[in-house]
Each structure stands twice: as structure tokens, then as C-alpha cells.
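**Student:** Predicted model, plus sequence, below.
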Amino acid sequence: MTEVLDEGPFFHGTKADLQVGDLLTAGFRSNYRPEVVMNHIYFTALPGGAGLAAELAAGEGEPRVYVVEPTGAFENDPNVTDKKFPGNPTRSYRSEEPLRIVGEMDDWPRQTPEDLQAWRDRLAAILESDRGEIIN
């Protein structure tokens, strides 16, 4: 029996323009380390977390938050749970299996321009340090 990590609902933030029924898959470049091709697809049970990821995502499109369902097994995201937030209070997950889009949120919590710049600055400092390694 597989341990149920979270009942959801689950969300994924991106700038990609997608449709209900589309599958999100691993194998794309990291938003934070473009030289790294990701082995997992990441998601969260917190709309605000997905919204922040959408705002910080690479690309020129509009930030979007999709409601997703995992199509296979998933695990706690070790990039945040093991290093920064033991116990997974961020409710962040990853899977090697696709996520199916089942809807789109249009009322997710938005960051102010000042908060987004602070996040970008914080992320840049982390990536420049040894703490910026991605567990892939």
C-alpha cells in the first residue's frame, strides 16, 4: 500500500498556456537552473505557492495556476522539505509521472511587484551560493 501524502487539491504554476486534459511532464529545463533538465514535475497543495512559482517561472507568458491531478506516485519535494522546511509545511511534491490539468484558477493570491522582486533577489542569492543545488 502506498502512503497517501496529501489529499489535494493540487496546483501547478507556469507561464505555459495549456488546456484541461493536457499533461504536464518532466524533461524540461529548470526555471531556476536552466542548465538542468528536470527528472520530475513539481506541484503543491497551496494555490499561493503555485502562484509564486508561476510568477517566477521562465518565459514571457502570463502567469497561470492550473489545478492538476497526479497520474502516478509522488513524493515530498526534497528541495524544500529536506533542506528548508522539514515536515513539508509548504505541501510541495514532485512526480516522475505526468500531472493532468483538470482546471485553471484565476483567483490565486498574487504577489506585489515589490514582493516579487524580493523573491527574485532571494532566489538569485541562493543560486549563487552552494545552497542552490537542485535535487533532481
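**Tutor:** Yes, it's here. Residues are numbered from 1 along each chain as shown.

**Student:** from here on, contacts and neighbour counts on C-alpha atoms
**Tutor:** Will do.

**Student:** immediately after the host helix or strand of residue 11, which helix or strand?
**Tutor:** Using DSSP states H and E, residue 11 maps to strand 10-14. Later in the chain than strand 10-14, the nearest helix or strand by DSSP H and E is strand 23-24.

**Student:** which SSE is residue 59 in?
**Tutor:** Assigned by DSSP H and E, residue 59 belongs to no helix or strand.

**Student:** residues in contact with the closest residue to it other than its chain neighbours?
**Tutor:** Excluding the flanking residues, the one nearest residue 59 by Cα to Cα, 6 or more residues apart in numbering is residue 15, at 6.5 Å. Residue 15 is in contact with 54-55, 57-64, counting by Cα atoms under 8 Å, 6 or more residues apart in numbering.

**Student:** another structure for you, compare them:
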Amino acid sequence: MCNDEWVPVSPANCHLLTGPFYHGTKVSLSVGDLLTAGFRSNYDDSVVMNHIYFTAVPKGAGLAAEMARGEGRPRVYVVVPTGGFEDDPNVTNKKFPGNPTRSYRSGHPLKIIGELESWEPHDPEFIRQLRSRVETGMGEILN
């Protein structure tokens, strides 16, 4: 789809997207578990998240998993939204027209239906630099 054909995703039209969708984290979860909002941000301890974030791009979920705080290995789960969702306004139209990262957010839980056994990890130096920028507040996560 060309950017001039882009239509914003909203709760009114999100049913037109069929996925698959992915969520990255370091938390060990099981098929059937629900991911919900209401937890602290991976990027700012002072922020409690009102939404749960996900993407249609496995490498994007992998980046979120690699950046996530906590112990454990990065994991990418295959998820299904249980309610309406919208484009993630933190990345949509910020650097590029439309939503090229295919990133979304929902106030409704995401149901885990599987886990990707393998996905393309990012270069460890890139992750280190990105963490440093996030911790010092210099720059956005997606440049």
C-alpha cells in the first residue's frame, strides 16, 4: 500500500486488519494468557501504561522484547486483540507518513495464541545505544 492510500486504523475499522500480530517482552507467558495495560512503561518508570502495544512486524516486536526491562530472554508472542485498537500515535506519522511500522495500541487485552521460536534479533551494539538514548531521554525509540 502506498502512503497516499493509507487510512488511519481506529476502533471503528480495526476489524479490517487480520494480523498476525506480535508483542515483545521478557516475561515468560503461556498460550491463553492475556496481556493487559496498567503496568509501568519499559522506557519510563514514572509512566503507567493505559494501552497495550503490538505490531504486525515480527522484527518490531523483537526490538520491543530486546528493549524490555527485566530478567529473562526476549520473547515474541503471537497475539490476538480482544477488542478495538488504533494506530500507535507514538510512531504513526512521527517520522514517516502513515504507519510503516504497523504498530498499534489497545485498551483491551491481547490474548497470546503462540510464541515465535525464532526471529531476527538486532545488533547488540544498536540495542546498547538505543537503551542509552532512552535512559538519557535523548531521542525517540524509533529513529
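**Tutor:** Thanks, I have the structure now. Remember, it's a predicted structure, so these values are computed and weren't measured experimentally.

**Student:** top helix in structure 1 by residue count?
**Tutor:** Scanning structure 1 for the longest helix, with DSSP state H as the assignment, gives helix 113-128.

**Student:** And the contacts of it?
**Tutor:** Counting by Cα under 8 Å, 6+ apart, 32-33, 55-56, 132-133 sit against helix 113-128 of structure 1.

**Student:** mean distance, the strand holding residue 11 of structure 1 to its aligned residues in structure 2?
**Tutor:** Aligned to structure 2 and superposed, strand 10-14 of structure 1 gives a mean residue distance of 0.2 Å (mean Cα distance after the TM-score superposition for structure 1).

**Student:** which bit of structure 2 covers that strand?
**Tutor:** Under TM-score structural alignment, strand 10-14 of structure 1 corresponds to residues 21-25 of structure 2.

**Student:** The contacts of helix 113-128 of structure 1 in strands, which ones?
**Tutor:** Among the contacts of helix 113-128 of structure 1, the subset assigned to strands under DSSP state E is empty.

**Student:** and residue 55 of structure 1, what pairs with it in structure 2?
**Tutor:** By TM-score structural alignment, residue 55 of structure 1 lines up with residue 66.

**Student:** coming back round to it: and the contacts of helix 113-128 of structure 1, which of them are buried?
**Tutor:** Among these, those classed as buried by 16 or more other Cα atoms under 10 Å are 32, 55-56.

**Student:** List just the nearest of those residues to residue 80 of structure 1.
**Tutor:** residue 32 (13.6 Å; Cα to Cα).

**Student:** The corresponding residue of structure 2 for that closest one and residue 88 of structure 2, how far apart?
**Tutor:** By TM-score structural alignment, residue 32 of structure 1 lines up with residue 43 in structure 2. Distance check for residue 43 of structure 2 against residue 88 of structure 2: by Cα to Cα, to the nearest Å, it reads 16 Å.

**Student:** ok, now residue 53 of structure 2?
**Tutor:** 7 Å.

**Student:** now swap in residue 13 of structure 2 and tell me
**Tutor:** 15 Å.

**Student:** what's the counterpart of residue 54 of structure 2 in structure 1?
**Tutor:** Under TM-score structural alignment, residue 54 of structure 2 pairs with residue 43 in structure 1.
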